[in-house]
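> Need coordinates for the following:
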Amino acid sequence: MENITLIASSTMGLESIVRDECVELGFKNVKTFNGRVEFDGTVRDIPKANIHLRCADRVFVKMGEFKAFTFDELFKNIKKIDWQNYIPENGEFPVSWVSSVKSKLFSKSDIQRITKKAIVEKLKEKYKKEYFYEDGPRYAIKIQAHNDVFIVMIDTSGEGLHKRGYRAIKNEAPIKETMAAALVKLSRWKGGERPLVDPMCGTGTILIEAAMIARNIAPGANRNFVSEGWSIIPENDWIEVRDEAFSQEDYEKEVKIFGSDIDADTIEIARENIKKAGVEEEITLECKNFLDLEMEERQGCLITNPPYGDRLLDKEAVERLYGLLGDICRMRLPKWSYYIITSYEEFEKAFGKKATKNRKLYNGGIECRYYQYYGEKDGKNNR
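The predicted structure follows:
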């Protein structure tokens, strides 16, 4: 098949991280938009993107982009698309997700209905039949309209890319795997002599993602994707991309990761998740209060997703926690870098120090800031 355009969808605030990943993977003509990154590729890049992208939410094939002000225009533009190049005679093709913002066509149910009808009419021309049973591979269609511009996509991932497969049990307020990977990426920690610590690690997601980054373990190598059932992608492509990913794993580098949490049950869940992810050799876990944090190394990286106001704690408890965390960092880890994500707007005041920089992110739909304090090592690296 000829070249195609792929879309890696992204949580707001992480687009540049996903863009950098796409560039590192060798994808061409990489472009960044709000909530998505587009790039050129072939069908072989569908396995590559799904298996390797750490911070994207899903990977889509971009089927078309056009303006439509009436349902007649919508129907005609959808029907122009070569759906038969992807969807086989028995393919299941639900219009599973529609959004419309600042567009004349705003009824999601009507957009779904018109889109489905147009696709059926197109497939009738190819397969010469009036009814499609849709009992084969799944080709879920996403429609995104903004300012009357429609983007039409087919989902290649199925379950979101954050479903790595290692987290069977969730705690009270988990962080998504894709977000955890982004936090580590933004810290620029990659393993080596400097340790990484999360003193409020919960079920261990940040620790696991850090270990996978340090070891260059592809996040999707051990899971399946809906497009593995598509006839347009040879099965051997999936096998080759996975084999290549396994061959690139790095077990020579020194990796020191430490995690702790005050709750014993949570630590046991973290231990199970870490074991399932296959990175138990890289991570040391303890059940203890973050106030007991002590590290021998002069420099290192602290990354944590502590409880915050609209999540688990009231304002007074949050301010006390952040004040104590600030004291621990300054007194016991004075040369370290600290990276802390929270929705609490007065974090810097409570922590007792202004961040080197902060970045707006959305964690579970909650607007947060990622406060970055550069120590000696990161201060040099980020100049």
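
> CA only for contacts and neighbour counts going forward, please
OK.

> And the strands in this structure?
Ranges of strands in the chain, per DSSP state E, are 4-9, 28-33, 36-41, 58-67, 95-101, 141-146, 149-155, 196-198, 257-261, 283-287, 301-304, 337-342, 357-363, 366-373.

> Name the residues of the fourth one that are buried.
What it means is strand 58-67. By 16 or more other C-alpha atoms under 10 Å, the buried positions in strand 58-67 come out as 58-65, 67.

> next one: the last one
Neighbour-count burial for strand 366-373, counted by 16+ other C-alpha under 10 Å, picks out 368-373.

> and the residue nearest to residue 250 when sequence neighbours are not counted, how many residues sit next to it?
Counting by C-alpha to C-alpha, 6 or more residues apart in numbering, residue 215 is the residue found nearest to residue 250 once chain neighbours are left out, at 4.8 Å. Neighbour count of residue 215, defined by other C-alpha atoms under 10 Å: 21.

> and this one, so I can compare the two:
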Amino acid sequence: MAQYTIIATAAMGLEALVAQEVRDLGYECKVDNGKVIFKGDETAIARANMWLRTADRVKIEIGSFKAFTFEELFQKTKALPWEKYITEDGEFPVSGKSVKSKLFSVSDCQAIVKKAIVERLKVAYKRVARFKEDGPLFKLEVSLLKDVATLTLDTSGVGLHKRGYRVGQGGAPLKETMAAALVLLTKWNPDRPFIDPFCGSGTIPIEAAMIGQNIAPGFNREFVSEQWPWMPATIWDKVRDEADEKANYDQPLNISGYDIDHKMIEIAKKNALEAGFGDLINFKQMQVSDVTINEKFEQNGVIVGNPPYGERLSDQPTIEKMYRDMGRVFGQYETWSVYMLTSYEGFEKLYGKPATKKRKLFNGFIRTDFYQYWGKRPKRAEK
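Prediction:
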């Protein structure tokens, strides 16, 4: 099998998590801003798409070179072996971006790259007429950063956050990839109880359940590279069989999701049912001040939430009361760890104590902090 340079793209702040996932799959990697780079064959491409919970996309680097002029961009693009990737009937749109580069016109760069690829493929496929582009889709990108052009091919298609279970959502849904990241950052394991007191459409509890039963996040969806002749169906069959074998469908789970809005609870239940966790996650309408835990029986649990941030001034009194309630209610449970994601800068003061640790994350374009309050180790039960 051929070897490729594979790029797993990631939201700012999640690169280290994506890198750990890549290493867990058995591949050495290096970390850069917004991406993790590793080498692998066609099976590695399929496995990365199937298993990476916190990455946005899996791309192949076709080439990378310095380009100060349009002629340089054209010639160096044309020199790359495009016929290895794009079929004669392939559809190959080119997107682009340019940062701190002499070639700053993105539309011109896209047009030049497209033209160079067409010229290369005409020679390779002995064509004079135009390509119909009515076959498999090959999504290409030209990215210029400090005069270095990188040409990539997207193997995922729809972003990896689209797991396929979300049949409904609220006004500001958390991406599935970010929800998985929040769960992974807690080091939670399925032997411990898990609560999301602001569950909305259920994304965090569903991602926790998938992690708890080791279900591959890409198991119930398709990828654009499944249509490519050089990615045989046998590879995808093998990777899906591996995912099925590694899943632990019998793993018991103690996961609950609460929300003040009964409509969101109904949506969360439908999403959980679609994901295969209809009876395994407990969803209930409840406000945070009413959350109770029997710490004697449920020790060492984890509370993870993405509460409202109070972006509008009119919402702030309600938000501030909610954060105070959280501190009062959750502070009672010494053996439980609490993790909250918010952009509200005065969160610790309202919660009532400083976090054990804070981590900067970007929820979409919103800069947030992930406040971590680690619980005490529970006392061992007397024999």
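
> Need the TM-score between these chains.
The TM-score (TM-score structural alignment, normalised by the length of the first structure) is 0.95; 374 aligned residues with a C-alpha RMSD of 1.4 Å.

> out of the strands of the first structure, deepest packed?
When you average the neighbours per residue for each of those (mean count of other C-alpha atoms under 10 Å), strand 196-198 leads with a mean of 27.

> That one maps to which residues in the second structure?
Strand 196-198 of the first structure corresponds to residues 194-196 of the second structure when matched by TM-score structural alignment.

> all helices of the first structure, in order?
15-24, 45-52, 71-80, 108-127, 177-187, 205-214, 235-247, 264-277, 315-332, 347-351, 376-381 (DSSP state H).

> Take these and write them to CSV, including mean neighbour count and distance to residue 86 of the first structure.
Formatted as CSV, the entries for the helices of the first structure read as follows, by neighbours: other C-alpha atoms under 10 Å; distance: least, C-alpha to C-alpha, whole Å:
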stretch, mean neighbour count, distance to residue 86 of the first structure
helix 15-24, 19, 24
helix 45-52, 24, 13
helix 71-80, 17, 14
helix 108-127, 16, 10
helix 177-187, 23, 28
helix 205-214, 26, 33
helix 235-247, 15, 15
helix 264-277, 19, 34
helix 315-332, 16, 51
helix 347-351, 18, 49
helix 376-381, 14, 45
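
> Distance to residue 89 of the first structure for those helices - can I get that in JSON lines?
Converted to JSON lines, those look like this (distance: least, C-alpha to C-alpha, whole Å):
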{"stretch": "helix 15-24", "distance to residue 89 of the first structure": "33"}
{"stretch": "helix 45-52", "distance to residue 89 of the first structure": "22"}
{"stretch": "helix 71-80", "distance to residue 89 of the first structure": "16"}
{"stretch": "helix 108-127", "distance to residue 89 of the first structure": "7"}
{"stretch": "helix 177-187", "distance to residue 89 of the first structure": "35"}
{"stretch": "helix 205-214", "distance to residue 89 of the first structure": "40"}
{"stretch": "helix 235-247", "distance to residue 89 of the first structure": "19"}
{"stretch": "helix 264-277", "distance to residue 89 of the first structure": "38"}
{"stretch": "helix 315-332", "distance to residue 89 of the first structure": "57"}
{"stretch": "helix 347-351", "distance to residue 89 of the first structure": "56"}
{"stretch": "helix 376-381", "distance to residue 89 of the first structure": "54"}
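
> Nearest approach to residue 133 of the first structure belongs to which of the ones you listed?
helix 108-127 (11.4 Å; C-alpha to C-alpha).

> between that closest one and strand 149-155, how big is the angle?
Going by axes from the mean of the first three to the mean of the last three C-alpha atoms, to 10 degrees, helix 108-127 of the first structure is angled at 60 degrees with respect to strand 149-155.

> With the second structure overlaid, how far apart is helix 108-127 of the first structure on average?
Taken over the aligned residues, the distance from helix 108-127 of the first structure to the second structure averages 0.6 Å (mean C-alpha distance after the TM-score superposition for the first structure).

> Report the aligned residue range of the second structure for that helix.
Helix 108-127 of the first structure maps onto residues 106-125 of the second structure, going by TM-score structural alignment.

> ok, back up a step: so which of the helices of the first structure gets nearest residue 37 of the first structure?
Short answer: helix 15-24, nearest of those by C-alpha to C-alpha, at 6.1 Å.

> any idea how far the closest one is from the chain center?
11 Å (C-alpha atoms, centre = their mean, to the nearest Å).

> quick one, what contacts the aligned residue in the first structure for residue 275 of the second structure?
Correspondence of residue 275 of the second structure to the first structure, assessed by TM-score structural alignment: residue 277. Contacts for residue 277 of the first structure were tallied using C-alpha atoms under 8 Å, 6 or more residues apart in numbering; they are 165-166, 208.

> same check, this time on residue 249 of the first structure
Residue 249 of the first structure sits next to 215-218 when contact means C-alpha under 8 Å, 6+ apart.

> Skip the chain neighbours and tell me the closest residue to residue 226 of the second structure.
residue 233 (6.9 Å).

> returning to that earlier point: what do we get in the second structure for the residue nearest to residue 250 of the first structure?
Residue 215 of the first structure maps onto residue 213 in the second structure, by TM-score structural alignment.

> Its match and residue 254 touch, don't they?
No: when contacts are counted by C-alpha atoms under 8 Å, residue 213 of the second structure is not listed as touching residue 254 (11.7 Å).

> Chain neighbours aside, what residue packs nearest to whichever residue in the first structure pairs up with residue 315 of the second structure?
When the first structure is aligned by TM-score structural alignment, residue 315 of the second structure is paired with residue 314. Spatial nearest neighbour of residue 314 of the first structure, excluding adjacent residues (C-alpha to C-alpha, 6+ apart): residue 308 at 7.8 Å.

> quick one on the thing from earlier: let me see the residues that make contact with the match of helix 108-127 of the first structure.
70, 73-75, 77-79, 81-83, 88, 93-98, 103, 127-128, 142.

> do stretch 206-217 of the second structure as well
Here stretch 206-217 of the second structure has contacts from 50-53, 163, 176, 179-180, 183, 189-190, 243-244, 246-251, 253, 255, 272, 275, 277, 281, using C-alpha under 8 Å, 6+ apart.

> and that stretch, how far from the chain's centre?
13 Å.

> ok, now stretch 276-295 of the first structure?
That offset, for stretch 276-295 of the first structure, works out to 24 Å (C-alpha atoms, centre = their mean).

> how far does that stretch stretch from start to finish?
End-to-end span of stretch 276-295 of the first structure (C-alpha to C-alpha, to the nearest Å): 27 Å.

> That concludes my questions; thank you for your assistance.
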